[in-house]
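S.K.: When you get a sec, could you give me coordinates for this:
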Amino acid sequence: MSAVPNQAGSWSTLETPLSEPIMETLGLLGFDAMTPVQAGAIPLFMKNKDVVVEAVTGSGKTLAFVIPIIEKLTRREDPLKKHEIGALIITPTRELAQQIHSVFSTFIDDHPKKDQLTLGLFIGGTTTLAQDITTFNQSCPRILIGTPGRLEELLTRSQKIVNTKELEVLVMDEADRLLDMGFSQQLSRIIAQLPKQRRTGLFSATMTDAISELVRAGLRNPVRIVVKVEDLTSKGSVQRTPASLDINYIVCDPEQKLIQLVRLLQAELNDMEGARKFIVYFATCACVDYFYKLLKQIGDLKPFSLHSLHGQMDTKRRTATYTNFTQLPPAVPAVLLCTDVASRGLDIPDVDYVIQIDPPQDPKAFTHRCGRAARAGRKGKATVFLIRGREETYIEFLKLRKIPLERGYYRLEDGSVCDNVLKNDDAEDEKITTSEVEDASVAPFIATLRAIVKKDRDMHDRGMKAFVSWARAYSKHEASFIFRLKDVDLGRVATGYGLLKVQKCPN
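M.R.: The predicted structure is shown next:
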């Protein structure tokens, strides 16, 4: 295991100096110093070592492979020939591939040797394999970036037009998610097409047994780099979220979640130094669709630019949403409603606050969601809503996984807050540590939601679909000893959705 400095130095301290064009671009971007990931990985890549990097989200992993790839290809004695490629970057999602492509472009567009650094983005969805083959033939890219399915097709079903014999670097980004999403066979077939004399970088936020198998299959004596975050409040312990990120939880009843969301957004907007860019996570695609349409009609949220993003959207809509949200000026208050499609890898700039309406099915996703804020050392905040009762044990569950949370307060209509912790031990269930808040403004708020749903049959149908999809997702929660559908008052959940009746739910 390689020791990585806690305080990463300036780029000029690297043992192998970076080229002038790279240094100029870093200066223009304002990157004066390396992050620990970059300080650990770049020298090893430059010395022709394989690397396995485990680091918290938002730690600067992309530049840790973008810079060495550019340096290696521009320092080749023999330039690559027509169909030869020098680097291959595999990512789990199209959005992440597009993002990596844009980072490369930033360094390559004005590079004096950019003819040796042509890029190819191959992600499927909007193009056929035949179209991508034509594009490859015409542009002759040296650096391929893409998703496993399309890259595998390009390497195995295109009459071998892609020549991999001179490949210098293979990068698998978000490797744990590549495996979680079932791409192990495609990865194996891609690796089989590549020369053994190459450098491989495997980047991941978490290490699993499946990744260990992949390391054994695809890397040669790799150096493992682990970048951990010290918990400043208890020296010596380690946490899995950035130190610049404040995470809290708010406990309430199911029908109070949405009004708490609205009040939290309002409170930040009214604070001169409050958050302006928010990501709000829901359990399912149907929930995102429904609440996006519902919240757009809530008067208190008119100052916010609302956007929605999930995996069932077609590629063009997803790309348009991502572009629109990321290109908004930092001062414009905006909310992106999404599922876990945006919990990993996507570098959405200027995100100040992450709110989780529904805790994720996979506990590992909790860290990745929160990590959309506080990227690259920026300050950030995150809040998760928990239903009063058994869900409260989720806090201890997360603490055991090195994720520290503070308790947040229930927000009242007048802008004040209420500490709803039980003041004594009278609770019938020892899991319940929170008293019910008698909030008189919840009923009128629900009435407003119901009025919106009543006047539009499509909204009614979307609401029903969202509620059933939520219940189905809840019943399949990986932390099923905490999240048990039988412990939830489904009537109150349905009320929180603005529904008039409870749909029959799965067992």
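S.K.: CA atoms for contacts and neighbours, from now on please.
M.R.: Will do.
S.K.: Give me the neighbour count for residue 408.
M.R.: 18 (other CA atoms under 10 Å).
S.K.: scratch that, residue 150 is what I was asking about
M.R.: Neighbour tally, residue 150, other CA under 10 Å: 21.
S.K.: now residue 75
M.R.: 12.
S.K.: what about it, distance to residue 18?
M.R.: Look at residue 75 and residue 18: by CA to CA, to the nearest Å, they are 11 Å apart.
S.K.: this one next, for a side-by-side:
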Amino acid sequence: MTFEQLDLIQPILEALKQQEYTTPTPIQAQAIPKILDGNDLIGCAQTGTGKTAAFSIPIIQKLTESAEHGKRRMVKALIITPTRELAIQIGESFEAYGRYTNLKHAVVFGGVSQVPQVNLLRSGVDILIATPGRLLDLYNQGIVKVPHLDFFVLDEADRMLDMGFIHDIKRILQIIPAKRQTLLFSATMPPEIQKLANAMLHKPQRVEVTPVSSTVDIIKQLVYFVEAKQKKDLLVTLLNNETVESVLVFARTKHGSDKLVKSLVKEGIRAEAIHGNKSQNARQNALNNFKDRKTKVLIATDIAARGIDVDQLSHVINYELPEVPETYVHRIGRTGRAGNKGVAISLVAPEEVKHLNEIEHLIKKKIRVVYDHPFVSLASALGASKAMDNAKVAPAPAKGKGYRGSKANGDFFRRKKREGQRSASKKR
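M.R.: Below you'll find the predicted structure:
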């Protein structure tokens, strides 16, 4: 299928041609016709599947076709998203796909002065992309008015829930017109989100691609068992590999992210951090430097990284495994996009093996283990072996030089354990 077969107007087709996009992704092919037909929609899709274009393209088309020329611009489409970075990127999508139309959009978010945003809104916009807090603030000031809204999009709904925005979303639903076309996108559909969808959508069509339990097959996934105190040294070794070009590293805390940046810079590796304690300008500069390849390594917390979309990202490294298995899927989905190959590496301390087991259960596959690296100490071998025994990890076939399935890795650790016991016996 091509975009021409989706009955898109010529200005959009020209914009897509300029972006060198010819073939819609699965969610675009399924969602665009349903939205053009006027249906409410639930889109269950992860970041990186092309969902932004799946809703921005039909909104641009319908607003262009219904435009009342000569009248003052009023907000006709409202897109709510959880993070500033994601709001900016959605704005860039509307700019790219609507470049040959007469539509005007604005992006508003907190953490920066509202003056430029207010001036843009007062000049009149058709499409408004916003984070919940800043939108409600501007509405309470009487600056944002949405009585003529035709489209409402709630993007990354599950992340909204994680970040505590659910009450803000309920307040926003009270201020927008009841008669509207509503689109909800979420990577997962927990009961709270399903309940919200039932309340805000009318007879919605459902589109689902790349279930959360499935990781992209093109991504090569690897595990390195290592003691927590040696993770930094192993990370430096991995980053100095010439095949590692552009790396997104996930850390659990803001403090840990900053500490890791200092350690890497000390080793001569260009690195920056992005998290909630950084100013908006600092976050955007770090992201731009990463996209422009001025910075090789970007270290992020999960919430800050949700809106990061970088072309040709070669590696994702889990410096610490997430406690929620679904988060692992979101993390590694940052690489291996648009047909490109990607590598996802997890540095796993013995105390984290239980999280690894939960991840493997979710994705229904064993992740190959690299055991022949310089930081597999006897202590980490014993700890991981014990944890794997407790987790009852099932065997997996060995694949590739230097890698072993979980059973082979367990045999390796148990061999180390026996060697340690013999060594201790000799000392006695």
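S.K.: Quick TM-score on the pair, please.
M.R.: Remark: TM-score between the superposed chains equals 0.85 [TM-score structural alignment, normalised by the length of the second structure]; 396 aligned residues with a CA RMSD of 2.9 Å.
S.K.: To which residue of the first structure is residue 266 of the second structure aligned?
M.R.: The alignment partner of residue 266 of the second structure in the first structure, by TM-score structural alignment, is residue 297.
S.K.: Nearest residue to that match in space, please, no chain neighbours.
M.R.: With sequence-adjacent residues excluded and distances taken as CA to CA, 6 or more residues apart in numbering, residue 297 of the first structure is closest to residue 452, at 7.7 Å.
S.K.: Confirm that that neighbour sits in a helix.
M.R.: Yes. If the criterion is DSSP: H, G, I helix; E, B strand; the rest coil, then residue 452 of the first structure is within a helix.
S.K.: which residues touch it?
M.R.: 294, 297, 459 (CA atoms under 8 Å, 6 or more residues apart in numbering).
S.K.: same check, this time on residue 3 of the second structure
M.R.: Residue 3 of the second structure neighbours (CA under 8 Å, 6+ apart): 13, 22-24.
S.K.: so how far is residue 249 of the first structure from the residue nearest to residue 473 of the first structure when sequence neighbours are not counted?
M.R.: Closest residue to residue 473 of the first structure apart from its sequence neighbours, by CA to CA, 6+ apart: residue 283 at 6.9 Å. Per CA to CA, residue 283 of the first structure is found 17 Å from residue 249 of the first structure.
S.K.: who has more neighbours, those two?
M.R.: Set side by side, residue 283 of the first structure and residue 249 show more neighbours around residue 283, with 23 against 20, by other CA under 10 Å.
S.K.: roughly how far apart are the residue mapped onto the more buried one from the second structure and residue 134 of the second structure?
M.R.: Per TM-score structural alignment, the equivalent position to residue 283 of the first structure in the second structure is residue 252. For residue 252 of the second structure, the distance to residue 134 of the second structure equals 27 Å [CA to CA].
S.K.: and what of residue 215 of the second structure?
M.R.: Applying CA to CA to residue 215 of the second structure and residue 134 of the second structure gives a distance of 34 Å.
S.K.: same thing with residue 243 of the second structure?
M.R.: 42 Å.
S.K.: How about residue 60 of the second structure?
M.R.: Separation of residue 60 of the second structure from residue 134 of the second structure (CA to CA): 24 Å.
S.K.: And for residue 21 of the second structure?
M.R.: Applying CA to CA to residue 21 of the second structure and residue 134 of the second structure gives a distance of 33 Å.
S.K.: Over to residue 6 of the second structure?
M.R.: 35 Å.
S.K.: Next: residue 250 of the second structure.
M.R.: Counting by CA to CA, the gap from residue 250 of the second structure to residue 134 of the second structure is 27 Å.
S.K.: aligned partner of residue 35 of the first structure in the second structure?
M.R.: Under TM-score structural alignment, residue 35 of the first structure pairs with residue 25 in the second structure.
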